[in-house]
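> here you go, sequence then predicted model.
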Amino acid sequence: MSNEIAARTSIGTVQLRVSQLQQSLEFYQSVVGLRLLSQDRTSAELGVPDSERPLLRLIEIANAVPRPRRSGAGLYHAALLLPDRRSLGLALRNLIASGIHVGQSDHLVSEALYISDPDNNGIEIYRDRPRHEWQWDANGHVRMAVDPIDWDGLLAEAGDAPWNGLPAGTTVGHIHLHVTELPTTEHFYVDVLGFNLVAHMADSAMFISAGGYHHHIGLNVWAGVGATLTPDTAPGLDYFEIALPDEEAQMAVFARLQAASVPLRTNQGTVIVHDPSGIQIHIVVRGSA
């Protein structure tokens, strides 16, 4: 049995804790451009046209106080991958019109915009360059950078086209996490779960993927080595899904977790584990949407 996670692995739904559901819904619909799929008194699911699969699920927690960014292990950002550059240009134009602070970076493999929601949960909105343009070194590591983005070129792509929110085909392309420290984190995600290590950023961050993607998960210690998990009484990441293509792939991961004596539980076909920082992960089989 291969110890490598299935090539068609992806990131599924990301569940975030928020302090005020209605405030967050306004932000994620009008600023980010997601559409409301369902809502009850304390939770809501958000997605894009032509799919009923939620990209984000928001859970309101009582008496929550937003925390500064980089204040504990947990979410650095959840990254929404758009299908083309024109869509990213339209998103940029809308973000500028909203008045929100927008960070930006050209990573060579992608062009990315960075914002924070009202609770300081980080969100990246990005588009990938074609895979044939990505460069890999002799060690199998992808070349990435943090160059300035072509702001004017993106806006020119958008032109005068109307903005109607994020388009069909948008997915959660990756998730980036603050973790407590890197060696045990690498062992868990690479040796046990079976992701491939594809990039390092000095001794402070690493990037892992399946199937030759530039990264499905980023892992950093920018909140400080030894940072404790953001408590579940505060806004932040509740859990994220690792979506596998079939039950065989899920069972292979399940077997490796058991062999490594990683505590886990199952719930209606979902394998629930925590990484070495305490971050909750749901390992699911992705169905049709």
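In hand now; what should we look at?

> make it CA atoms for all contacts and neighbour counts henceforth
OK.

> which residues in the stretch 51-200 of the chain form helices?
For the stretch 51-200 of the chain, the helices defined by DSSP state H, counting those that start in this stretch occupy 85-98, 151-158, 182-186.

> tell me which residues are up against the first one.
Just to be clear, that refers to helix 85-98. Judged by C-alpha atoms under 8 Å, 6 or more residues apart in numbering, the contacts made with helix 85-98 from elsewhere in the structure are 31-33, 82, 102, 113, 125-127, 154-158, 161-163, 165-167.

> re earlier: buried deepest among the helices of the stretch 51-200 of the chain, which one?
Most buried of the helices of the stretch 51-200 of the chain by mean neighbour count (mean count of other C-alpha atoms under 10 Å) is helix 85-98; its value is a mean of 20.

> about what we covered before: and the helices of the stretch 51-200 of the chain: which comes nearest Ser10?
Using C-alpha to C-alpha as the measure, helix 182-186 is the one of these that comes nearest Ser10, at 18.1 Å.

> I'd say Glu60 and Ser19 touch.
Yes - the pair formed by Glu60 and Ser19 meets the contact definition of C-alpha atoms under 8 Å, at 5.5 Å.

> which residues touch Gly72?
The neighbourhood of Gly72, defined by C-alpha under 8 Å, 6+ apart, consists of 178, 223-224, 227-230.

> Val65 against Ala234, yeah?
Yes - under the criterion of C-alpha under 8 Å, Val65 lies in contact with Ala234, with a separation of 6.1 Å.

> below is an additional structure, to be compared with the one above:
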Amino acid sequence: MTHISDIELGEVKLKVSNLERSIKFYQEVVGLKMLNQEAKTAELTADGKNALLVLEEIPGAVVVPPRSASGLYHFAILLPTRKDLGLSLRNLIESGIHIGQADHLVSEALYISDPDHNGIEIYRDRPRETWTRDEKGNYNMATDPIDWEGLLEEAKGEAWTGLPAGTTMGHVHVHVSDLQKSKQFYCDVLGFDITANYMSRMGALFISAGGYHHHLGLNIWAGNGAPMPPVNGTGLAYYTIVVPDQEELDNVVGQLRNAGISAEEEAGAWFVKDPSGIQLKLTTK
């Protein structure tokens, strides 16, 4: 097995029950901009060039209650600077939405939900040289209260104009049905490294490539053996893993094949389902 040494996360695609309502939310509350829109789909962007989020309205959609099925816990939008996070926080407060928050030591994070209960994290990383690991090699992370005043102070006197260029998809955190099978798929087959193993303590595992604190969070907080959402259920359609080049992509697809896992090619990208039925899109930069 080869370890994945370098990835980015690409666009996340969500299934929603009301496209117009979701577009309004993601533009006004989150701060994304329209890139392309069709009758039932919309591509939203931060930099005006690349889709960060794709929304698709599902006919007869069933809104999946939080923590009731495998799939999305949250997708996490990574901002370039602390000031950007302060500006986002001020806009979220002004929008009147419920805001969760945590200082994770490696990052400062805000948590909200969209109209279909899809979880969203908006965060900024602290410099990598300040991240520390414990004696087992796990990154030290916490859920301390954030410094609200400090963040708002950073944004003082500046107008919020939405998410800045340089905003990326930082990580994706999913509910899985079996943590051990998920670990085998993501670590043993795809080649991710474990960065924080909380499997026994809190039913969660954090994994990444290239030493990041986590590109993926896996948890069993929707219950061990959590069912897949209905086909017409709202939530995650897929998330995207971007590898550096075609050779790396061929390697990953080869590893999947060797493990007897089927992947389907579509327009140069590969789609595969993890053991919980969550769909990944694999592509190149």
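The structure has been received and is ready for your questions. This structure is a prediction, so every number in the text was calculated from the model and none was measured.

> the second structure: which residue goes with Phe188 of the first structure?
Phe188 of the first structure is assigned Phe185 in the second structure as its aligned equivalent, the criterion being TM-score structural alignment.

> which of the contacts of Gly72 of the first structure fall in helices?
When those are checked against helices using DSSP state H, none is located there.

> Pro230 of the second structure matches what in the first structure?
Alignment of Pro230 of the second structure against the first structure is given by TM-score structural alignment, with Pro231 as its counterpart.

> turn the helices of the stretch 51-200 of the first structure into a markdown table, columns for distance to Val262 of the first structure.
As requested, the helices of the stretch 51-200 of the first structure are arranged in a markdown table below (distance: least, C-alpha to C-alpha, whole Å):
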| stretch | distance to Val262 of the first structure |
| --- | --- |
| helix 85-98 | 39 |
| helix 151-158 | 45 |
| helix 182-186 | 12 |
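
> and of those, who's closest to Ala259 of the first structure?
Short answer: helix 182-186, nearest of the helices of the stretch 51-200 of the first structure by C-alpha to C-alpha, at 16.1 Å.

> quick revisit: could I have the buried ones of the contacts of helix 85-98 of the first structure as ChimeraX selection syntax?
With 16 or more other C-alpha atoms under 10 Å as the burial test, the buried ones among the contacts of helix 85-98 of the first structure are selected in ChimeraX as follows:
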select :31,32,33,82,113,125,126,127,154,155,158,165,166,167
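
> still on that earlier bit, isn't the match of Phe188 of the first structure right up against Asp274?
Yes - counting by C-alpha under 8 Å, Asp274 is a contact partner of Phe185 of the second structure at 6.8 Å.

> which of those two has more residues huddled nearby?
Between Phe185 of the second structure and Asp274, counted using other C-alpha atoms under 10 Å, Phe185 has the larger neighbour count: 19 against 14.

> what range does stretch 57-72 of the first structure cover in the second structure?
Counting by TM-score structural alignment, stretch 57-72 of the first structure falls onto residues 54-69 of the second structure.

> buried residues in the matching stretch?
Along stretch 54-69 of the second structure, these residues count as buried under the neighbour rule (16+ other C-alpha under 10 Å): 54-58, 61-64, 66-67, 69.

> related to what we said a few turns ago, can you tell me which of the contacts of Gly72 of the first structure is closest to Asp246 of the first structure?
When these are ranked by distance to Asp246 of the first structure (C-alpha to C-alpha), His178 comes first, at 28.8 Å.

> spit out the contact partners of that closest one.
With contacts taken as C-alpha under 8 Å, 6+ apart, His178 of the first structure has the following neighbours: 70, 72-76, 219-223.

> what does it correspond to in the second structure?
Structural alignment (TM-score structural alignment) places His178 of the first structure against His175 in the second structure.

> repeat that for Ser38 of the first structure.
Using TM-score structural alignment, the partner of Ser38 of the first structure in the second structure is Asn36.

> okay, and the closest residue to that match other than its chain neighbours sits in which element?
Nearest in space to Asn36 of the second structure, with sequence neighbours left out and distances taken as C-alpha to C-alpha, 6 or more residues apart in numbering, is Glu43 at 5.1 Å. Element membership for Glu43 of the second structure (DSSP states H and E) is strand 41-45.

> from the chain's centre, how far out does that strand sit?
Relative to the centre of its chain, strand 41-45 of the second structure is centred 16 Å away, using C-alpha atoms, centre = their mean, to the nearest Å.

> same check on stretch 25-37 of the first structure?
Taking the mean of its C-alpha atoms, stretch 25-37 of the first structure sits 17 Å from the chain's own mean (C-alpha atoms, centre = their mean).

> list the buried ones in it?
In stretch 25-37 of the first structure, the ones that count as buried by 16+ other C-alpha under 10 Å are 25, 27-37.

> can you check stretch 216-236 of the first structure too?
216-225, 227-230, 234-236.

> doesn't His213 make contact with Asp193 of the second structure?
No - under the criterion of C-alpha under 8 Å, Asp193 of the second structure lies out of contact with His213, with a separation of 10.1 Å.
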